[in-house]
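Novice: model this:
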Amino acid sequence: MPILVGHRGAPLRRTENTIPSLLLAAELGADAVEFDVRASADGHPILLHDRTLQRFWNDPRMPGEASLAEIQALRTEVTGERIPTLAEVAEVVALRLVVDNKNPDLVPAVAAELRAAGALERSWFIGQPEVLTVVRAHQPEAEIVLSWVGPDLPPDTLLDAVRPQALNLRWDSLTEESVERAAARGLRMWTYCVDDAQAAARALAWGIAAVISNDLPAVTPVLAGASA
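Specialist: Take a look at the predicted model:
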């Protein structure tokens, strides 16, 4: 059975990249949760995908223009959810953590907070080459999943620099041949986002190692059936 990863938690049911969303993903059967990390103006790693705080939080600033206190004072209108720190997530979410750090300068702080929470060894690092090359240099032992837009694999020079254990290709550009070429390079294949049963069945048939999904209930029966 592929590893089932909640994309920013369970974003169809709770606000993405919040603790309620991540915890709900665990309840819905996820093996791991993927989330995005940026920094506040005072350097604290927080969970946020977008470049600004506008979506969900109704604040036009970039996170680097607001202090942690200002960011954590923001609330969603209906449910009152807030933006958590990475430290909070590492403390309360017991699943594997799939960390998409958006800022290469934040790599040491992210590693330090995960280590302080005893979560570094259960963390995978996913995302773009410019960040992951820094992760590899800073953490030679890190488990790295390099995101890429297929179907072609990344160039050998990049693979040699990042030394990922797995690739993460967009589902809408992934092919079975991509999976086979990755396997020939000794790389596992992840894919995002798989959100329906038909796609989950095809990913299973192709031997995908990890499926990132926005809709865990839609794909879990297919993947769990294979395990049974």
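Novice: hey, let's count contacts and neighbours off CA atoms from now on
Specialist: Noted.
Novice: quick one: the strands in this structure?
Specialist: 3-7, 32-39, 45-47, 96-101, 123-127, 143-148, 166-170, 188-192, 210-213 (DSSP state E).
Novice: so what's the residue count around residue 144?
Specialist: The number of residues packed around residue 144, counting by other CA atoms under 10 Å, is 26.
Novice: next up, for comparison:
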Amino acid sequence: MKIIAHRGARAEEPENTLRAVRKAFECGVDAVEIDVRFSKDREIVVIHDDTLERTTNGIGKVGEKTLEQLRTLDAGKGEKVPRLREVLLLAENLGLELVIELKEENMEELIVDEVKEAKMEKSVIISSFYHASMHKIKELAPRIKTGVIISSLPVFPVKIAIDASANVIFPKYPRLNAEFVVEASKKGIEIYPWAINTREDLAKALELGVDGVVTDDPCKLKLFMEKMEKSNKECVMK
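Specialist: Now for the predicted structure:
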């Protein structure tokens, strides 16, 4: 089962920074999830909020600042707001998969261009709450995996993914049940719930048979998983 670090190792490092990505790699995760937006001059930058105050020492809206202005800010511990291409390069060098969440619409073509330029088509999942954007991504680049994010459990969640031509569903935990997971599996759709941060939630996710989990504390969750795997092996040996 894959462990995906939500905004990097954000429990220990500033979220959505190169430092957070490196720390997640050190913890042994399989993939890192990041969020992307446009700057004023339509450069793709890695930041979650549409405003700067929570994660940087800046003030105002991300979309009202140029890349040059954003790069002068401190995103925590001296880190800068990264460009997408920087994170793609780092992930490639580290051998990490990358989940790229689109926080805005109309980013599809530029996102695909940057992923292709980095030769990371087989190592990324592009995801969003904007499900129509995922359909467009698939039209532009059929080889790139896409995922729909859902914060509530609709009546037909698997149909939503199929309609968006998505390969993955990212449902908010605990809005998850065995019937949903089984149905998705039959359709070849992977399930990665978010955010799984405790031993109890991890055990439940494993029991349900999900393909992976998204976590805010990847280092801790990796330890939980290793201990659970060791315990299971000891039980089998007995």
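Novice: can you give me the TM-score here?
Specialist: Here the TM-score for the pair of chains, by TM-score structural alignment, normalised by the length of structure 1, is 0.91; 225 aligned residues with a CA RMSD of 1.8 Å.
Novice: any chance of the strands of structure 1 in TSV, plus distance to residue 115 of structure 1?
Specialist: Putting the strands of structure 1 into TSV (distance: least, CA to CA, whole Å) gives the following:
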stretch	distance to residue 115 of structure 1
strand 3-7	22
strand 32-39	16
strand 45-47	14
strand 96-101	12
strand 123-127	10
strand 143-148	14
strand 166-170	22
strand 188-192	25
strand 210-213	24
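Novice: between the ones you listed, which one is closest to residue 160 of structure 1.
Specialist: strand 143-148 (11.8 Å; CA to CA).
Novice: read off where the closest one ends up in structure 2.
Specialist: Using TM-score structural alignment, strand 143-148 of structure 1 lines up with residues 145-150 of structure 2.
Novice: can you pull the contacts of the spatially most central residue of structure 1?
Specialist: By CA atoms, centre = their mean, structure 1 has its centre lying nearest to residue 34, at 2.7 Å. Residues near residue 34 of structure 1 by CA atoms under 8 Å, 6 or more residues apart in numbering: 5-9, 97-100, 212.
Novice: grab the nearest non-local neighbour of it.
Specialist: residue 98 (4.4 Å; CA to CA, 6 or more residues apart in numbering).
Novice: re the thing from before, for the strands of structure 1, which one sits closest to residue 228 of structure 1?
Specialist: Among those, strand 3-7 sits nearest to residue 228 of structure 1 (CA to CA), with 14.6 Å.
Novice: may I see the buried residues of that closest one?
Specialist: 4-7 (16 or more other CA atoms under 10 Å).
Novice: and it, how far from the chain's centre?
Specialist: Distance, stretch centre to chain centre, for strand 3-7 of structure 1: 8 Å (CA atoms, centre = their mean, to the nearest Å).
Novice: average offset between it and structure 2?
Specialist: Taken over the aligned residues, the distance from strand 3-7 of structure 1 to structure 2 averages 0.5 Å (mean CA distance after the TM-score superposition for structure 1).
Novice: what residues does that strand touch?
Specialist: 22, 25, 29-35, 193, 209-216, 220.
Novice: can you check stretch 47-64 of structure 1 too?
Specialist: Against stretch 47-64 of structure 1 from outside (CA under 8 Å, 6+ apart): 15, 17-18, 35-43, 71, 74-76, 83-86.
Novice: over to stretch 148-167 of structure 2?
Specialist: 127-132, 134-135, 138, 145-147, 168-172, 175-176, 180, 183-184, 188-190.
Novice: one more time with 7 Å
Specialist: Stretch 148-167 of structure 2 is contacted from outside by 127-129, 131-132, 134-135, 138, 145-147, 168-172, 175, 184, 189-190, using CA atoms under 7 Å, 6 or more residues apart in numbering.
Novice: circling back to that earlier point, ok, so of the buried residues of strand 3-7 of structure 1, who is nearest residue 227 of structure 1?
Specialist: residue 4 (12.1 Å).
Novice: what about the helices in structure 2?
Specialist: For structure 2, the helices defined by DSSP state H cover 18-26, 67-70, 84-94, 108-117, 131-140, 157-163, 178-186, 199-208, 218-237.
Novice: need the winner for burial among those helices.
Specialist: Among the helices of structure 2, the stretch with the highest mean neighbour count (mean count of other CA atoms under 10 Å) is helix 18-26, at a mean of 22.
Novice: which other helices and strands does that one contact?
Specialist: Helices and strands touching helix 18-26 of structure 2, by 3 or more CA pairs under 7 Å, 6 or more residues apart in numbering; DSSP states H and E: there are none.
Novice: kindly recompute the last result at 10 Å.
Specialist: On a contact count with 3 or more CA pairs under 10 Å, 6 or more residues apart in numbering; DSSP states H and E, helix 18-26 of structure 2 meets strand 2-6, strand 31-38, helix 84-94, helix 218-237.
Novice: so how far is residue 29 of structure 2 from residue 210 of structure 2?
Specialist: 16 Å (CA to CA, to the nearest Å).
Novice: with residue 101 of structure 2 instead?
Specialist: 18 Å.
Novice: just checking, residue 35 of structure 1 touches residue 15?
Specialist: No - contact criterion CA atoms under 10 Å: residue 35 of structure 1 and residue 15 do not qualify, at 11.9 Å.
Novice: overlap in contacts, those two.
Specialist: 8-9, 22 (CA atoms under 10 Å, 6 or more residues apart in numbering).
Novice: leaving out the residues flanking it, which one is nearest to the aligned residue in structure 2 for residue 92 of structure 1?
Specialist: Taking TM-score structural alignment, residue 92 of structure 1 has residue 90 as its aligned residue in structure 2. If the residues on either side of it in the chain are set aside, residue 90 of structure 2 comes closest to residue 18, at 7.7 Å by CA to CA, 6+ apart.
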